[in-house]
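>>> Got a predicted structure here, sequence first:
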Amino acid sequence: MARPRDAELDEAIIEATRNRLVRDGYAQMTIGDIASDAGVSRPTLYRRWATKFALVVDALDYGFRKQEDLYTLDLSRLAPREAFAEAVRRLDPAYYNPDAMVLMADFAGEAIRTPELLEILRKHAVEPRLALLENLLGRLEERGAVRAGLDRHTIATLCFGSYFAAYYRGDPREQIPAAVVAALWPAIA
């Protein structure tokens, strides 16, 4: 009969993995470094996760579960423009995780060698954010607050992409929602 897993130990390993992903990236991080950071032996780690990829999937899932409730947002009490601004604010990858831009860039760089990482990111970090804005635009359209027939997909993509452009340009991300809303609202309202 196997011993029960220690939840605190598992969490220490997951946190060490998340930190190494940010610091070293997927390709450069090693199981040995993670084990050392978590204060465990490599066999202890391998008894829990057979591969680095499996460990990273669980580390990502841990972060996504912590963020899941934040993707559900009731904006019905806000004025339409304010609701749009809040949805754009929540598109910011760093809204939930200050290290998200670094992780997203690393996973994009791994797309050729480990495309599964990018797919996990799309499914759990990108699409829920975009769906939040697209759904809001649909509700605003039903209320007559925005033009009918908007291309919600493109609007959400433009808004999300603004964070990456600002990141690479060195622009402060705190100003992005107001600037994006100021530029787009007149065109969609």
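Ah, there it is. Values in this document were obtained by computation on a predicted structure and should not be read as measured data.

>>> switch to C-alpha atoms for all contacts and neighbour counts from now on
OK.

>>> how near is the residue positioned nearest the centre of the chain to L136?
Among the residues of the chain, the smallest C-alpha distance to the mean C-alpha position (C-alpha atoms, centre = their mean) belongs to A125, namely 3.6 Å. With distances defined as C-alpha to C-alpha, to the nearest Å, the gap from A125 to L136 amounts to 18 Å.

>>> Over to A165?
23 Å.

>>> do K66 as well
22 Å.

>>> Quick check: nearest residue in space to Y62, chain neighbours excluded?
I14 (7.8 Å; C-alpha to C-alpha, 6 or more residues apart in numbering).

>>> Tell me, how many residues neighbour that neighbour?
Neighbourhood size, I14 [other C-alpha atoms under 10 Å]: 23.

>>> what do you get for Q28?
The local packing of Q28 (other C-alpha under 10 Å) involves 10 other residues.

>>> Repeat that for A105.
A105 is surrounded by 13 other residues when neighbours are defined as other C-alpha under 10 Å.

>>> how close does it sit to R47?
Computed with C-alpha to C-alpha, the distance linking A105 and R47 is 30 Å.

>>> on that earlier part again, so the residue nearest to Y62 makes contact with D61?
No. In this structure, I14 is not within contact of D61 by C-alpha atoms under 8 Å, at 9.9 Å.

>>> Who are the contact partners of S41?
For S41, the contacting residues are A35, by C-alpha atoms under 8 Å, 6 or more residues apart in numbering.

>>> hang on, I meant D92
Under the criterion of C-alpha under 8 Å, 6+ apart, the neighbours of D92 are F160, Y163, R173.

>>> Now Q67: closest residue in space that isn't a chain neighbour?
Once its chain neighbours are removed from consideration, Q67 has its nearest residue in Y96; the separation is 6.5 Å (C-alpha to C-alpha, 6+ apart).

>>> For A165 and L136, indicate the residue with more neighbours.
Between A165 and L136, counting by other C-alpha under 10 Å, L136 is the more crowded of the two (21 against 12).

>>> tell me which residues in the one helix or strand the more buried one maps to are buried?
Using DSSP states H and E, the element containing L136 is helix 127-142. Applying a neighbour-count criterion of 16 or more other C-alpha atoms under 10 Å, one finds 128-134, 136-141 buried in helix 127-142.

>>> putting a second one here so we can go through both:
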Amino acid sequence: MDGAAAGEPSPGGRPRDPALDEAIIRATRRRLVLDGYSKMTLGDIASDAGVSRPTLYRRWSGKFALVVDALDWGFRAQLDSYPPLDLEALPPREAFAEAVRRVDPCYANPEAIVLQGGFMGEQPRAPELLELLRERAVEPRLRLLLDVLTGLQERGHVRADLDTDALTTMCFGSFFGAFLRGDPGGRPFAERVVDTVWALIAVDPGS
């Protein structure tokens, strides 16, 4: 976080309260969904979190710094929600399937896709937000799927001529396409993606 870490003394000498920090972060993420970055205010966030504006400024230098931490918090929450699996030890198809499930923006938070769409909509006014989204939320998720596909390719389970980078982007984008079409997404949709794609990329689709 910007400034002292949770549990450490704040600039005023008082210990940080992790529960209070989380309440502020959650309020920030909710305001990003409801109002978007440009319209949300620190006053609204403070009111939603039940704190004063000075409490926010003792922790973060401004709205952008707070949003950076809100994105990081959301990504860590998604990582923490993943079941503890060794993807390399799974059968090839299941390793691919689990990686596709984990690339879903809404894996841990149904509102995450709206939040990400809001950042895309802010691009003309605050292009730095889209870069922040790519760096803190998109690329780390896609790296997992890309690494799994590359590993399966190296071990001969998927086609050697497969463009793993393009396929990673396609799988990620499919969740946005499903959202725009009104599909509830989630695990059932991820399974449909896997069923369709695996038959096309696997050297032995039954593996």
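Structure received. Quick caveat: nothing in here was measured; it's all calculated off a predicted structure.

>>> tm score of chain vs chain?
Once superposed, chain against chain, the TM-score is 0.90 (TM-score structural alignment, normalised by the length of the first structure); 189 aligned residues with a C-alpha RMSD of 2.0 Å.

>>> rewinding a little: now do the SS call for the aligned partner of the residue nearest to Q67 of the first structure in the second structure.
Residue correspondence to the second structure (TM-score structural alignment): Y96 of the first structure is matched to A108. Using DSSP: H, G, I helix; E, B strand; the rest coil, the three-state assignment for A108 of the second structure comes out as coil.

>>> What separation do you get for A108 of the second structure and F96 of the second structure?
With distances taken as C-alpha to C-alpha, A108 of the second structure is found 19 Å from F96 of the second structure.

>>> Who has more neighbours out of these two?
A count of neighbours by other C-alpha under 10 Å puts F96 above the other of A108 of the second structure and F96, at 22 against 18.

>>> quick one on the thing from earlier: ok, the match of Y96 of the first structure touching S81?
Yes. Distance between A108 of the second structure and S81: 6.5 Å, which falls inside the contact criterion (C-alpha under 8 Å).

>>> residue contacts, the nearest residue to V88 of the first structure once chain neighbours are set aside?
Distances taken as C-alpha to C-alpha, 6+ apart put P177 closest to V88 of the first structure, at 5.6 Å, once the chain neighbours are dropped. In this structure, P177 of the first structure makes contact with A85, E86, V88, R89, judged by C-alpha under 8 Å, 6+ apart.

>>> preserved in the second structure, out of those residues?
Contacts conserved in the second structure for the contacts of P177 of the first structure, using both residues aligned by TM-score structural alignment, their matches' C-alpha atoms under 8 Å: A85, V88, R89.

>>> Can you add neighbour count and secondary structure and give these back as CSV?
Conversion of those to CSV gives the following (neighbours: other C-alpha atoms under 10 Å; DSSP: H, G, I helix; E, B strand; the rest coil):
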residue, neighbour count, secondary structure
A85, 22, helix
V88, 24, helix
R89, 24, helix
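
>>> Quick one: map D48 of the second structure onto the first structure.
The alignment partner of D48 of the second structure in the first structure, by TM-score structural alignment, is D37.

>>> so which strand or helix has that match?
Here D37 of the first structure sits within helix 31-38, counting by DSSP H and E.

>>> Average offset of that helix relative to the second structure?
Following superposition, helix 31-38 of the first structure is found to deviate from the second structure by 1.1 Å on average (mean C-alpha distance after the TM-score superposition for the first structure).

>>> Next secondary structure after that helix?
Remark: after helix 31-38 of the first structure, the chain's next helix or strand is helix 42-48, criterion DSSP H and E.

>>> dump the residue contacts of L56 of the second structure.
Neighbouring residues of L56 of the second structure by C-alpha under 8 Å, 6+ apart: I24, L42, A46.

>>> Relative to R125 of the second structure, which of the residues you listed is nearest.
Within the set of these, L42 lies nearest R125 of the second structure; the separation is 18.2 Å, counting by C-alpha to C-alpha.

>>> What is the equivalent residue in the second structure for the residue nearest to Y62 of the first structure?
Under the pairing rule here (TM-score structural alignment), the equivalent of I14 of the first structure within the second structure is I25.

>>> what angle do the helix or strand where that match lies and helix 42-49 make?
In the assignment (DSSP H and E), I25 of the second structure maps to helix 18-34. Calculated by axes from the mean of the first three to the mean of the last three C-alpha atoms, to 10 degrees, helix 18-34 of the second structure forms an angle of 120 degrees with helix 42-49.

>>> List the contacts of helix 18-34 of the second structure.
With C-alpha under 8 Å, 6+ apart as the test, helix 18-34 of the second structure has contacts from 6-7, 37, 40, 44-46, 48-49, 56, 66-67, 69-71, 73, 111, 114-115, 118.

>>> Appreciated, that's everything.
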